[in-house]
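J.: Here is a sequence with its predicted model. Questions after.
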Amino acid sequence: MDGELIPRDRAEVAPGAVLVPDWLDLERQRELVAACREWARPPAGMRTVQTPGGGVMTAKQVCLGWHWSPYRFTATVEDGDGRPVKPFPPLLGELAHSATEAAYGEAEPSEYDVALINYYDADARMGMHQDKDERSDASVISLSLGDTCVFRFGNTESRSRPYTDLELRSGDLFVFGGPSRQAFHGVPRILPGTAPAGLVLTGRLNITLRVSGLDRP
């Protein structure tokens, strides 16, 4: 938040789950927002995700490296225009290594190869879920851009309590791995109008970086 009186501190929310506030400066945030706008363009652009049960996710999504559709990864946008997924850019790989180093004190050796980019408008939500479709136990990296969200980080056994509600603001880094890798998590609320004025973004972008553990066909 602009004009923060007391800077927020790095916090370990649970074993292996670390919040690093204000990790991205405004210039890097602008660069990532501009990149997201390009990645969202067709072909293989941003789409609405439908679950096998017929539900529709309120956050829209575009994927890089591998395409995710509930609940598997593919090389093409099978639930969209059928085109090959856009490549995973080197800049996100570099950010991934810097992010794990910032969270844990040393970079994970894994080669990150998947980005899921979710766009939330003021009414979008994300239910409690686990990131369990990867064939890797490498940490999940979350980068927040734009409006602040309430991020609910739970336990590994169920969607119910105990959980912790955090505010993730633009520029924040959240990494979860190790004992918390399979923790349930979600976004129950967006706080509209809280994005930095210089970002020129309405809503929230969340970039999650993962290691698929998959081999290219």
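T.: That came through fine. Here the structure is a predicted model, which is why all the values come from computation and not from measurement.

J.: all contacts plus neighbour counts: C-alpha atoms, from now on.
T.: Will do.

J.: thinking Gly127 is in contact with Arg189, fair?
T.: No. Assessed by CA atoms under 8 Å, Gly127 is found out of contact with Arg189, at 10.3 Å.

J.: dropping in the other structure now:
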Amino acid sequence: MSALIPRPAMEVAPGAWHVPGWLTLAQQRELVTACRAWATGPVPIRHTRLPRGGVMSVQTVCVGWHWQPYRYTRTADDVNGRRVAEFPDWMVRLGRRAHLEAYGDEHAARDHTPDTALINFYDGQARMGMHQDKDERSSAPVVSLSIGDTCVFRVGNTETRSKPYTDIELSSGDLFVLGGPSRFAFHGVPKVYEGTGDPATGLSSGRLNITMRVTGLT
């Protein structure tokens, strides 16, 4: 069997970088183990209820700060009132490496200090509608990591949920960084391809998406 040829990094839109295969299989397994631990508490993974009564199809658990539509708090008042798990130093280092990989700016990467992560689990039926990540008080890039099943990731514009947008596939181990002029671009996940993940990641089915952000909060 011939070795897989790494796909090159691609700037999908100004400031929006896709780096295929950025995480090794071992790194993916470590992240799956960490996410499983966070999913059990202190604030467990759940389907987030939206203000108008809808329920998100993805399941979410947070680290560092708790996200509830549409704000961040230290305690999960919409779940069990407990404080979420601390954001670990190793994730700060991971976010900085991702920033450097995307933009090649060592000074900016050293200053990049994510303090929260939203971890979304998609089963085969889960979707994410077009939205902006704009609840943060910082415009620092959002670092997104994918593990498990491949998905269609839709990257749009900053003005509207509709076209123009670009669809790409995010596979297990891929890095996507949304920053610069595209930091507040609408984006979403219209489809997950069931059964495309490698069980060697530690995830037998579904897709994990870990998004590290700088909240700008103290």
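T.: Yes, it's here. The shown structure was predicted, so the numbers you read here are calculated from the model rather than taken from an experiment.

J.: where's Gly206 of the second structure relative to Val63 of the second structure, distance?
T.: Per CA to CA, to the nearest Å, Gly206 of the second structure is found 20 Å from Val63 of the second structure.

J.: Then Gly15 of the second structure?
T.: To Val63 of the second structure, Gly15 of the second structure is 25 Å away according to CA to CA.

J.: go on, Leu208 of the second structure?
T.: Separation of Leu208 of the second structure from Val63 of the second structure (CA to CA): 14 Å.

J.: Next: Ala9 of the second structure.
T.: Applying CA to CA to Ala9 of the second structure and Val63 of the second structure gives a distance of 28 Å.

J.: And Arg154 of the second structure, by the same measure?
T.: From Arg154 of the second structure to Val63 of the second structure the distance is 25 Å (CA to CA).

J.: higher neighbour count, those two?
T.: With neighbours defined as other CA atoms under 10 Å, Arg154 of the second structure and Val63 compare such that Val63 has more, 24 against 20.

J.: Contacts only, for the more buried one.
T.: Counting by CA atoms under 8 Å, 6 or more residues apart in numbering, Val63 of the second structure touches 38, 84-87, 116-118.

J.: could those go into a markdown table alongside distance to Pro164 of the second structure, neighbour count and secondary structure?
T.: Below are the contacts of Val63 of the second structure laid out as a markdown table (distance: CA to CA, whole Å; neighbours: other CA atoms under 10 Å; DSSP: H, G, I helix; E, B strand; the rest coil):
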| residue | distance to Pro164 of the second structure | neighbour count | secondary structure |
| --- | --- | --- | --- |
| Trp38 | 36 | 20 | helix |
| Val84 | 37 | 22 | coil |
| Ala85 | 38 | 20 | strand |
| Glu86 | 38 | 14 | coil |
| Phe87 | 35 | 17 | coil |
| Thr116 | 30 | 24 | strand |
| Ala117 | 28 | 25 | strand |
| Leu118 | 26 | 19 | strand |
